Structure formats: structure tokens, C-alpha cells
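Trainee: got a sequence here, can you model it:
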Amino acid sequence: MIICNAQLHLAPSLIMKSIHKPIKTKPLMKFILVSSSFCAISLCVSVLLLATPKIVEVGSSPQYVSDPTTVDHLVFGIASSGISWPKRKEYSKIWWNWKLNKTMRGCVFVDTLPHEENANNNNDGSRPPLCVSEDTSQFLYTYKPGGLRSAIRVARVVKETVALNHSGVRWYVFGDDDTIFFPQNLVKTLSKYDHRLWYYVGSYSEIYEGSQVFGFGMAFGGGGFAISSSLAQVLAKVFDSCIQRYSHLYGSDARVYSCITELGVGLTHEPGFHQVDLRGDIFGLLAAHPLTPLVSLHHPDHTDPIFPNMTTTKSLQHLFEAVNVDSERILQQTVCYERRFSWTISVSWGYGVQVFQNNMLLPDVLRVEKTFKQWKEGNVLAGIYTFNTRELHPDQCKRPTIFYLDKVSSGKDGIISSYRKYSQNCSYKEPMKKLEVIKVFTNKLYLDNKQLQIPRRHCCDVLPSNAGDSMEIAIRECKYEEMIYMH
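Mentor: Reported below is the predicted structural model:
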């Protein structure tokens, strides 16, 4: 760089001298001097361009291009306790080190080590290691009625995770011990953003009341949230002094949000994070997932198992059988129409297929069916949600017929997922009476940055089939001007 700067300064001086005082040289020498100066300038410009980060235009805003973000660039801080960890540690085993063949980094922070745990219990890498939180009694924090003393320790997981001092961190990710993350989708989602800028990424609650009370600008901790490393480093330095101003707040996530707000940073909303402030059967929520990668699920202890006739843990493991094959497509909703029978078919890939025995307009299919119960019974506001809903038909036999994921396999010809009919004790008419299995054919979904920034729903076709007990569907990219509509 010093040589280049000298050359760049030398070239103009030669030019100025040649203007004021012509150099008496032969034509050949003049050509050599000019050529040498030009080469020196070209070389320096090339070096400078190589040393400068590349900028590409995406839409109207420039974005820096760096090495792809991977799970190696993430560090997790999971909030737990000595009492809850033994009951919830199997959840983290489902997603930690998920098929990545790499070592994920981070800690589960507990107030005290559980009795059955010891220093060697987590060394197999199947679950995140345990870290004992700092004793907050040494800090002169006060807390007021409504605020939880334990929320101080949990909020400080942000500071203590940064203090682990891992190298090469781009993002710090936080959640609860009952937060189920989908690591590859998390990486894909965060890769849209420049980690060198200050980002606070997450989502608010599904219920209006929760978001209205705590703020639509707050990322709910159970759904998980991510903080860019540049912001996290600054936040960690001011955190202890900041949270003393928020002793009246109920939860830890509200305190983190408040301190980030004081730094002047707002929430970057990503609907793939799910707080799941719902109870009962959340099929409707999962079957109408937003057009974005699934990043997290929360509250498995407060909802029914997502697959019938399974335990909660087995249900999540079954979902991850599809995640292992095509993580980026999991829960992506595709809708197509069966012309012969006037059926509307909604595929929530890797989870379930719904067959409506009538034509439905696409916007109506995309609404979340209220299969679940509200978080607080009897509370009117708690029954108002932050997404579009449609009512669950009181007659079970007039609801869509559901086919749940049975198995999924991947081969050289693509991916085949099979869904088996769930008996709803209804007297079906032909041909629904015969239909038992729906097979869905896809290719692996690879979401690039353009598709993540401007997603488009895929199309599907009902394939000709002679077997009356099965139906075959192929999912594909929609053609340029193709529309999804009922015929």
C-alpha cells in the first residue's frame, strides 16, 4: 500500500512537470515513461479494488458480500435453571448439532447444576454444555412488584454469552430451554443481514395482547432472537448499568429489548421465529406457515404433540426426519387444485396435507385455521391474534381431511414425502373414501439471497394416477406469469 501510494503521487507530478517543463526525450523514451506510469496506476487501482469489500446492488440498497454465514459463526445462549433443565434437555438434543457435522457453540445457563449432572455429562456434543450463571446477589439490583428477581439472571445471559469470548462470531442467538431451533434455516435467515451492522432480529407474540403489553418492537425470548456481534459487544458493556432502570419489568426479554432500544436500535422482524403463545392443537398455525424459513418453535409443553398418537418429543423427532432431508422447505405451504373433483389441496411440506372437498380462493386457504385455544381462557383480547385467521368449522366432517407425514426419502430423482390420512370418524363420499396416501415429489430447495429477500410461493400439480387409494402431487417453481387459482 505504501508503494502504491507513492506511485500514485509520483505519476501526477510527472505529468505536471511535463506540462510546465517539457522533458527532452526521444519518442521511444516518452512512450516508455507514459506506459510505466500507466502500468503503475493500473496496478495500484487493482490492488485497492481487491482490498476493498465488494458491493452489489440488491433492490435499491447496496449490500456487502462476504464469506457465507455458517453455523460456525453462531454462538447460542440458552436460558434454563437447575430445576427445568432435567425435564427439557431432550428438546435441545433434537436440534443441537443437527446434521451439520460441525461443532455448535454456546451454553445453557443455569442457576445451579442439577444433581444428576456433572462436568462430563455433556461432553458427547449431543447437547449444549452447561454454564453456571454469575451470582447476581453481588450486584446492587433492585426489583419492584411485577418484576422477577430471576429475570435479572436470565437477562444477563446476553452479557455472559458474549463473555465466553468465542472467536469469529457473527451472531449471538438466544432462547429458552424449550425453544426448538432449526439451525440451517436460522443461518439462512441471518445471512440476509450484514453482521457488522447493529441488528436485533426476532418476532413478537402470536397474540395481540402479549405484543400490545410488551411491545410490538420486542423480540419474545421463547421464540428466540439474534443480535449481531457488533451490537452484542456494545450491549454487553452497558448492560449491567442499563437493566437497573428496568427492575419493574416482568421478563428478561423485556429488559434486553429496553437496553437495545436505549442504544437506538429497533427490531428487525422475522416471522420464522415463533413464540407460540397458544395452547392445544397448533396444526392450523403450522399448516399455514408464512412464506419464510421456519426458524424456531416454543412452548412444546403447553401444546399438543404436533403429530397424533405420539409423545411431544417423538413428534418433534418425526418432524426433524423431514428437516434432515430438506430443512429450507419444511412447513412451506403450496396450494393446488384438483379439477376432476373440485378439490383444493394445501401442502405444508414435511408436516401435513389438507384436502378441502370444495374450491377455495387462495387468500382464504392461506389464513390460519383456529385449531388451537387461546393462551388465557376467557380473556377477549387473548383471542385476538397477530395474523389472519379463519374459524374452525364446528362440524368435524366439514373440515378439510388431514394427511400427516408418514415418511420421507431422498434419491437421485428427487425427494418423495408420503402423507397418510388421519381418521376423522366421518362418512366420506367417493373418491375421498378410498384415498389413504398422498405422495409429494419435490427437488431440494436451495434458497439464495434473492429468494430470501423476495420469496415467491411454489406451484404444484396433481399427477395422473390409476391407484384409487393414493394421489401424487409434484411441487415446482411457478412459471413467470403463472397464477395459483381455482378452476
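Trainee: from now on I want contacts and neighbour counts done on CA atoms only, so please keep to that.
Mentor: Noted.
Trainee: can you show me the helices along this protein?
Mentor: In the chain, helices defined by DSSP state H lie at 2-20, 27-51, 85-95, 150-155, 157-162, 183-190, 208-214, 229-243, 252-262, 283-287, 312-325, 362-365, 449-453, listed in chain order.
Trainee: centroid residue for the chain?
Mentor: The centroid of the chain falls nearest to residue 295 when counting by CA atoms, centre = their mean (2.9 Å).
Trainee: run this one through as well so I can compare:
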Amino acid sequence: MRLFRPASKTHPSSSIISTRTINCILLSVLIFLVYFLASLSVSRLQSKDTINAYFSSSQDQSQSLTKIHHIVFGIGSSTNSWPSRKEYVKLWWDSQRMRGCVFVDRPLSSLENHTDSHLLPPVCVSEDTSRFRYTWRGGDRNAIRIARSVLETVRLFNDSSEEVRWYVFGDDDTIFIPENLARTLSKYDHTSWYYIGSNSEIYHQNSLFAHDMAFGGGGFALSSSLANVLANKFDSCIERYPHLYGGDSRVHACVLELGVGLSLEPGFHQFDVRGNALGILTSHSTRPLVSLHHMAHLDPLFPNSTTFTAIRHLFSAVNHDPLRIFQLSVCYDRWYSWTISVSWGYTVQIESRHLFLRDVVRTQQTFRPWHKSGGLSSVYTFNTREIHRDPCQRPVTFFMEHVSSRHDSGTIKSVYKQDYENCTYDPISSPRKIEEIRVFSRRFDPVIRQLKAPRRQCCDILPTSSSAGNIMEIGIRECKEDELIYIHT
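Mentor: From the prediction side, this is the model:
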């Protein structure tokens, strides 16, 4: 008896053959689909690997470190100011490695031009700018000439046999830290369009000229790709801006017309302040120091010095470890509850009380505004903290005396001596009992990744062999992965 009867009169063997045929077809289709999907995945992976390799190669190429010889400098000057200000340029200029030109309004005398020319950039006479209008009342039409140094510098060096990645511009009293400038620019791809610098420390100055403008005194950088295009359009552009005050305003306006905004780098310093710059310098950004400006309008950086000798003294530290200059490390003495701030190569300050790090990094207002008019002219673009009127209630300050290096161990030793005030103090608990501080570190050499995301370094108070207790030794190091900077009670 059959439980299942065929639905048709088809022969049983034919039904078996049809089922097998269908199964074979389905299996073939399945195998084809698996092969196709596998091939597609491999192809996509290969394509992705190829693309990644391309971009990695491109990124590695664009991220290769910029060296000083990749940079061309354009320095705005005049026959009146150059003879006195060239001494500052000698401190940072290296004729063997640097290229550029100092632009003056008329030829210098043969004596002025040849006496120490081997220590300075070549002097170039600016082109005539009388055809351009200048309408800022009370301004100086030399601003047009200074602005056009961008165009003239590019023309001079555009066909150079050596690679030009960046054009950097500043005044004749702009003091660059060349190694730090080159390393800062290494973060950026010079084949893209970049306009790099910083603005003023004064809110009113930024409001008057532009918050997104690189102030020329602090210096600014143009990638070569941007500078070449800008130079071709520059004269026609500045004809539209006779009403602007300075050369930097004209460069800013024309860069904006090309659709490029400012890439802010706080290491460029305009220094629109007067008096004692200690507060600004001891709270410096974790970004490298790139430039200083208006130093003749500030007190000498070190006591018992002239402005020039103080800057020369600063460079004695810069030459040992440029990327660490002014970098702030903070550590604590638990026994005395002291807060110790090391602004490397410049000062060590000891507060005889516990300060949180967020309070330490607020800028001590040791300086005064550029203008005395009050209002917005006295408003700064950063957080400040007042200093005590009584010098004896202020932090005890130790200024850098000398820096030395040991080539065998790579250790750098910087020594700081107390700047004495006529104060009475407790010889047991007061930091005024310290006469000398020795700071030990290694050369600071951050890679591009660390420059893009900088982290403050840590410090420790080291055991000292001084039996009199008048010498302190400090070590600076990289912070541990999860280390916090605070006083451990």
C-alpha cells in the first residue's frame, strides 16, 4: 500500500533526475555567489589597503619635519631703524642655514651695509609704492611697502633651486626662535594653504584691527603654495584697501579674499604690553615659543641687565634646549606646602602656600597695557591674577644664571639664583632661605604627534647633599600615563 501517490503520471526516475538537477543548479549558484562575494571583499580590502598606503605615504611625506633651510624670511625695516635693531637679528639669524631679505626704504650707506653683512640677512631696497593710495589718517604709508615685502620675497625666492616650504614675515624687532619655528610649522602640510600666526594680547587691539588677523610684529607664516598664489594677486588686492592701517591688515584682507583663515599658534607673541613681561612668560602655553616682539618697550627679562644683554642671556638657554624654553612644570613640597613653578631657562618661582595648578597657570599681572586710555584697552585676552602690592608677599623668584649640558648622559643642568628682596622671613619655613635652585632635565624633542597634542611635563624635588638647606634640586620628566599634577597630602 502506498502512503504517497504521485501527483502526476511522471515516471519516478524522471522525478529523481529533476530534483538532482535542481539541487546541482542551486549548489552551483551558491558556490558562484560565495566566490563572487569573497572576490569582492578581497578586492575591497586590497583597494582599501592601497588607498590607506597612498594616504599614509602622502601623510608621511607631508609630515616630514620642516627644517630651517626650508623657510624664507621677509623682514620689514627701514634705513632709520635697521642700524640699531640689526643687533637683535644677529642673535637668531644663521647665515649658513637661513635665507631671506631685510626690506628697507632706500639704500644703506656702504659702511652700514658691509660692516657685518656676513652675520645678517641681505638688505633689499623695497620697490616704489607711490602708485598705491593710503588714507588712514595719521598712519604711515610705509605700511604698503611692508605689506608688499610678501610679494617681493616670493618673487626673489620662488625660482630657488632649494625647496621653499614656508615664507615667514616679521618686523626688524621680531625675535624668532628658529628651531621652534621650524618644528611648529612641521605640524602643517606646506602644500596646503596655511596662514599661521597669533593676535594681540589686548582685546581692544584685536577689535580695532581683527581678532582673526596674525599681527605682524609677532610674525606670521604663509605656506609656499598659498604665498605663490597670493603674490600673483597681491597688488590688485591691496588697491581695494587704502583705508587699512598696517601692512599686516593688508595681508590679512588679501588672504581672506582667497578664502583662507588664520591658523592660531600661541607661540607667536605680539607683546602689546609694557613693563615687566614676567607674568606672561612664566605662564607660557605648552606650545613652543616661536617669537618675541616689542622687547625695547619692556623691562629687561633679567635683573641687572640691559634689554639686549638679557635677550642674549636668554639665548644661552635656548641654544641648549630651544623647545623647552619657558615651558612650565609645577611640583609641590609637601613638607612646607610650597608650590614650585619652573619656567625653564627663565625663572623658578616658589609660593609659600598651596596653589592648584589652574591658579598657577593664570597669568600674573606684572605688566601694564600698551595704551593708558583704560576701558577695553586694559582688557586682556587671557586670564590674569593680581600680584600683591608688597614684594615680600609675592612668590620668591629665582632667575636663570647659566645652563650646561653633559654629552655622555644627555643631562641638561640649569641653575637659578634668587632675586633678593629686602624682606624679613622665617629661616625655617620660608622659601627665601633657598639661595640656588638646580634643575635637571633631558633635551625636549617632541614628535609631531606630541606637538599637535602637547602635554605639560612633571617635576620632582630631588634629594640634595646641601647640609645648609639653601640649595634645592629639581628633576623634570615626562608625566606618567595617568599622573595628576597636585599636592599629595
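Trainee: TM-score of the superposed pair?
Mentor: Here the TM-score for the pair of chains, by TM-score structural alignment, normalised by the length of structure 1, is 0.85; 433 aligned residues with a CA RMSD of 2.1 Å.
Trainee: hang on, the earlier thing: looking at the helices of structure 1, which is buried most?
Mentor: Among the helices of structure 1, helix 157-162 has the highest mean neighbour count (mean count of other CA atoms under 10 Å), at a mean of 23.
Trainee: quick one: distance of it to the chain centre.
Mentor: Counting by CA atoms, centre = their mean, to the nearest Å, helix 157-162 of structure 1 is centred 21 Å from the centre of its parent chain.
Trainee: so who does residue 437 of structure 1 touch?
Mentor: Neighbour list for residue 437 of structure 1: 403, 418, 419, 420, 421, 469, 470, 471 [criterion: CA atoms under 8 Å, 6 or more residues apart in numbering].
Trainee: out of those, which are buried?
Mentor: For the contacts of residue 437 of structure 1, a burial check counting by 16 or more other CA atoms under 10 Å picks out 403, 418, 419, 420, 421, 470, 471.
Trainee: out of the residues you listed, who's nearest residue 380 of structure 1?
Mentor: Closest approach between those and residue 380 of structure 1, by CA to CA: residue 403, at 32.6 Å.
Trainee: so what does the closest one match up with in structure 2?
Mentor: The pairwise alignment with structure 2 assigns residue 403 of structure 1 to residue 398, based on TM-score structural alignment.
Trainee: got a list of what that match touches?
Mentor: Contacts of residue 398 of structure 2 by CA under 8 Å, 6+ apart are 347, 348, 349, 416, 417, 418, 419, 436, 437.
Trainee: of the residues you listed, which belong to strands?
Mentor: Among the contacts of residue 398 of structure 2, the members falling in strands (DSSP state E) are 347, 348, 349, 416, 417, 418, 436, 437.
Trainee: thought the third one was touching residue 400?
Mentor: No. Residue 349 of structure 2 is beyond contact range of residue 400, at 11.1 Å (criterion: CA atoms under 8 Å).
Trainee: end to end on stretch 100-118 of structure 2, go ahead and measure it.
Mentor: 13 Å (CA to CA, to the nearest Å).
Trainee: contacting residues around it?
Mentor: Residues from elsewhere that reach stretch 100-118 of structure 2 (CA under 8 Å, 6+ apart): 72-79, 82-83, 95, 121-126, 145-146, 149, 153, 172.
Trainee: which of the residues you listed fall in strands?
Mentor: Counting by DSSP E, these contribute 72, 73, 74, 75, 76, 123, 124, 125 to strands.
Trainee: of those, closest to residue 160 of structure 2?
Mentor: Closest to residue 160 of structure 2, out of all of those and judged by CA to CA, is residue 72, at 10.5 Å.
Trainee: the closest one maps to what in structure 1?
Mentor: So, by TM-score structural alignment, residue 72 of structure 2 is matched to residue 75.
Trainee: how about the contacts made by its match?
Mentor: 104, 105, 106, 161, 166, 169, 171, 172, 173.
Trainee: now the counterpart of the first one in structure 2, nearest residue through space, not along the chain?
Mentor: Using TM-score structural alignment to pair residues, one finds that residue 104 of structure 1 aligns to residue 98 in structure 2. Leaving aside its sequence neighbours, residue 98 of structure 2 sits nearest to residue 69 (CA to CA, 6 or more residues apart in numbering; 5.5 Å).
Trainee: count of neighbours near the one you found?
Mentor: 16 (other CA atoms under 10 Å).
Trainee: ok, it - contacts?
Mentor: Counted by CA under 8 Å, 6+ apart, residue 69 of structure 2 has contacts 97, 98, 99, 164.
Trainee: if we can go back for a sec, what does the residue nearest to the centre of structure 1 align to in structure 2?
Mentor: That one, residue 295 of structure 1, aligns with residue 290 by TM-score structural alignment.
Trainee: does that match touch residue 177 like I think?
Mentor: Yes. Residue 290 of structure 2 is within contact range of residue 177, at 5.2 Å (criterion: CA under 8 Å).
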